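just to be clear, the model below is a prediction. Sequence and coordinates:
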Amino acid sequence: MNDEQLLRYGRQILLDGVDIAGQQRLADSRILILGLGGLGSPAALYLAGAGVGELVLVDDDVVEISNLQRQIAHTTAEAGAAKAESAARRIAALNPEVTTRPVTRRLDEAGLAAEVAGVDLVLDCSDNFPTRFALNRACAAAGRPLVSGAAIRLEGQVAVFDHRTGGPCYRCLYREEGAEAERCSEAGVLGPAVGIVGSWQAAEALKLLLGVGTPLTGRLLMLDLAAGDCRTLTLRADPACPVCGGHGDA
């Protein structure tokens, strides 16, 4: 590690459990972030700032002016640009040592499986149930940890599903039948709500890569910014889950 890297990551290297060896682990790691909107924006920027070696940025949407109230990876000048490419440019400006690979097409099941198999960890920053369920299946098949986040209005959720150890998984938490996510365009969202959730997702990802702290594995963190309240629920694996089979109950 050279002097410039020691200067850039010095405050992080000082942490117990990180040191130079941990910083090198981050540099050698590869993370997939699906969704570069309100959740993916802060998550991507913090992971890039922390020195994660490669970020695969997946989003088939483009930047709109209505996004900028909360999607902080993008700027007014990027309106009309692909979100994945806009985020990649912002990351390059923040930390040119980080490699990014923007994916601007919608991935089908086979595409998700191929991308997930090539990374160490996955962040679900999407905004719809079909994508979340498909990503959970891909992570389960590849044995990759999945850090899931969601936010709407002044509320948020974060959970970690470590598919290296079995269930519970995302499918244990939500049934596919009849699942329908509320949209920010209909219900509204406070910008800092997605910022907090996305930042927490980044923190959980770093904890998993570094092996420090206690990740939210098998737990659901629930945030209520209106009430200033935060609570954690323990999740139980569903014995009938078609994805994880209910194995590895937390």
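Nice, thanks for sending it over.

C-alpha from now on. contacts and neighbour counts both.
Noted.

what's the single longest helix in the chain?
For the chain, the helix with the greatest residue count under DSSP state H is helix 191-210.

helices or strands next to that helix in the packing?
helix 19-27, helix 40-50, strand 121-124, strand 145-152, strand 155-162 (3 or more CA pairs under 8 Å, 6 or more residues apart in numbering; DSSP states H and E).

centre-most residue in the protein?
Nearest residue to the geometric centre of the chain (CA atoms, centre = their mean): L123, 2.6 Å.

so who does it touch?
I31, L32, I33, L34, L146, V147, S148, G149, Q201, A205 (CA atoms under 8 Å, 6 or more residues apart in numbering).

most widely separated two among these?
I31 and G149 (15.3 Å; CA to CA).

checking my notes, V56 in a strand, right?
Yes. Remark: V56 belongs to a strand, assigned using DSSP: H, G, I helix; E, B strand; the rest coil.

go ahead and confirm it touches T100.
Yes. Applying CA atoms under 8 Å, one finds V56 in contact with T100, separated by 5.8 Å.

what residues are shared contacts of these two?
The contact lists of V56 and T100 share no entry, where a contact means CA under 8 Å, 6+ apart.

picking up where we left off before, most surrounded residue in the contacts of L123?
Q201 (32 neighbours; other CA atoms under 10 Å).

which ones are touching it?
Neighbours of Q201 in contact, by CA under 8 Å, 6+ apart: A43, L123, V147, S148, G149, V158.

from those, pick the one nearest E180.
For the contacts of Q201, the nearest to E180 is G149 (15.5 Å; CA to CA).

pretty sure the closest one contacts E155?
No. With contacts defined as CA under 8 Å, G149 does not count as touching E155, sitting 11.0 Å away.

what count of nearby residues applies to the closest residue to C244 other than its chain neighbours?
Excluding its sequence neighbours, the residue lying closest to C244 (CA to CA, 6 or more residues apart in numbering) is G167, at 5.4 Å. Other residues lying near G167 total 28 when counted by other CA under 10 Å.

ok, and here's another one to check against it:
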Amino acid sequence: MMDDQQLLRYSRHILLNEIGVENQEKLLQSTVLVVGCGGLGTAALPYLAAAGVGKLIIADHDTIDETNLQRQITYAETDTGSLKVEKMAQFLRERNSQCIIEVHPHYLNTDDLNQLTAQADVVLDCSDNFATRQAVNAACVQNRKPLVSGAAVRFDGQLIVFRADLDEACYHCLFDMAQADDGACALFGVFAPLVGVMGAAQAAEALKILMSLPVAANVLRCYSALTGEWQQFKFVKNQSCQICAAVGQSSII
């Protein structure tokens, strides 16, 4: 049960009929894995911590450089050269000391991803490359965990919710090529506020999943920061998917 201090801190959530005390307590008892502390992660993680997620597992091997400061607003000029996960953990702890922060400042292999994913109630893919997205997706399918995937490059963002826990489509159902050029920020640039929009949207979807509020899965949502418009495209599970089809079939009684 929440104490008086927690009831006060999260009162603006508790006032919402869709959340209340019961759903706020779900957040306090939940664990979220966030892969990537770049533009998307620096937008998503502060909202997850502030909203009351009990434990955050964050993974990123990268260090902060000058080019990150244009959009990764949780980092300061004096942070240049430091590990992103360490500075992010410090930032989050200063804003919610009750949130448990676990950091992994190295590359995650398949075993690492599976172990961390198994601990999480929801996974956020805030990475910036195709290979990592496929690896995170495979771990979520293997462990039957919800995945909230985001992407941002130039002026364009993507947001998708995958529900492996409900035997729905996975990332590989939608993007089944062996490799792809995502259009990395270092090559094509990215509009600074775009990562904030997409990262915050990822946090919102994750929080709704944790509280069992309605979430639209199997929908690719595309945002243009130039026009301010959203488009959405529904897709279905690929029954021949190399990643999720066998897992789904094995779960059928």
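Yep, it's here. Just so we're clear, the structure is a prediction, and the values are computed from it rather than from any experiment.

and the TM-score between them?
The TM-score (TM-score structural alignment, normalised by the length of the first structure) is 0.96; 247 aligned residues with a CA RMSD of 1.3 Å.

of the helices and strands packed on helix 191-210 of the first structure, which approaches I91 of the first structure most closely?
Of those, nearest to I91 of the first structure by CA to CA is helix 40-50, at 6.3 Å.

which strands and helices sit next to that closest one?
Helix 40-50 of the first structure sits against strand 30-34, helix 83-94, helix 191-210, with contacts defined as 3+ CA pairs under 8 Å, 6+ apart.

reformat these as JSON lines; add distance to P239 of the first structure.
Shown next, in JSON lines, are these (distance: least, CA to CA, whole Å):
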{"stretch": "strand 30-34", "distance to P239 of the first structure": "28"}
{"stretch": "helix 83-94", "distance to P239 of the first structure": "37"}
{"stretch": "helix 191-210", "distance to P239 of the first structure": "26"}
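
nearest residue to the aligned residue in the second structure for E155 of the first structure other than its sequence neighbours?
Structural alignment (TM-score structural alignment) places E155 of the first structure against D156 in the second structure. Excluding the flanking residues, the one nearest D156 of the second structure by CA to CA, 6+ apart is S224, at 4.9 Å.

same deal with G52 of the second structure?
L28 (5.4 Å).

the one you found and K55 of the second structure, how far apart?
8 Å (CA to CA, to the nearest Å).

now H104 of the second structure
For H104 of the second structure relative to K55 of the second structure (CA to CA), the value is 14 Å.

before we move on, what about I19 of the second structure?
Distance from I19 of the second structure to K55 of the second structure, by CA to CA: 19 Å.

ok, now L69 of the second structure?
Distance from L69 of the second structure to K55 of the second structure, by CA to CA: 26 Å.

more neighbours: which of these two?
Legend: neighbour count by other CA under 10 Å for L69 of the second structure and K55, higher for K55 (21 against 17).

go ahead and confirm the more buried one touches C99.
Yes. With contact defined as CA under 8 Å, K55 of the second structure and C99 form a contacting pair (5.6 Å).

tell me the contacts of A217 of the second structure?
A217 of the second structure makes contacts with I160, V161, F162, R163, E168, as judged by CA under 8 Å, 6+ apart.

how far off centre is stretch 206-218 of the first structure?
Remark: stretch 206-218 of the first structure is offset 13 Å from the chain centroid, using CA atoms, centre = their mean, to the nearest Å.

also stretch 106-115 of the first structure?
Using CA atoms, centre = their mean, the offset of stretch 106-115 of the first structure from its chain centre is 17 Å.

which residues touch that stretch?
By CA under 8 Å, 6+ apart, stretch 106-115 of the first structure touches L32, V58, D59, D60, A134, L135, A138, C139, A141, A142.

what does stretch 160-173 of the first structure give?
So stretch 160-173 of the first structure is contacted by 132-133, 136, 139-140, 143-148, 204, 215-220, 235-238, 241, 243-250 (CA under 8 Å, 6+ apart).

try 7 Å
Counting by CA atoms under 7 Å, 6 or more residues apart in numbering, stretch 160-173 of the first structure makes contact with 133, 136, 139-140, 143-148, 216-219, 235-238, 241, 243-244, 246-250, all of which sit outside it.

what about it, start to end distance?
End residues of stretch 160-173 of the first structure are separated by 12 Å (CA to CA).

list the buried residues for it?
V160, F161, D162, H163, T165, G166, G167, P168, C169, Y170, R171, C172 (16 or more other CA atoms under 10 Å).

pretty sure N218 of the second structure contacts F233?
No. Using CA atoms under 7 Å, N218 of the second structure is not in contact with F233, being 8.5 Å away.
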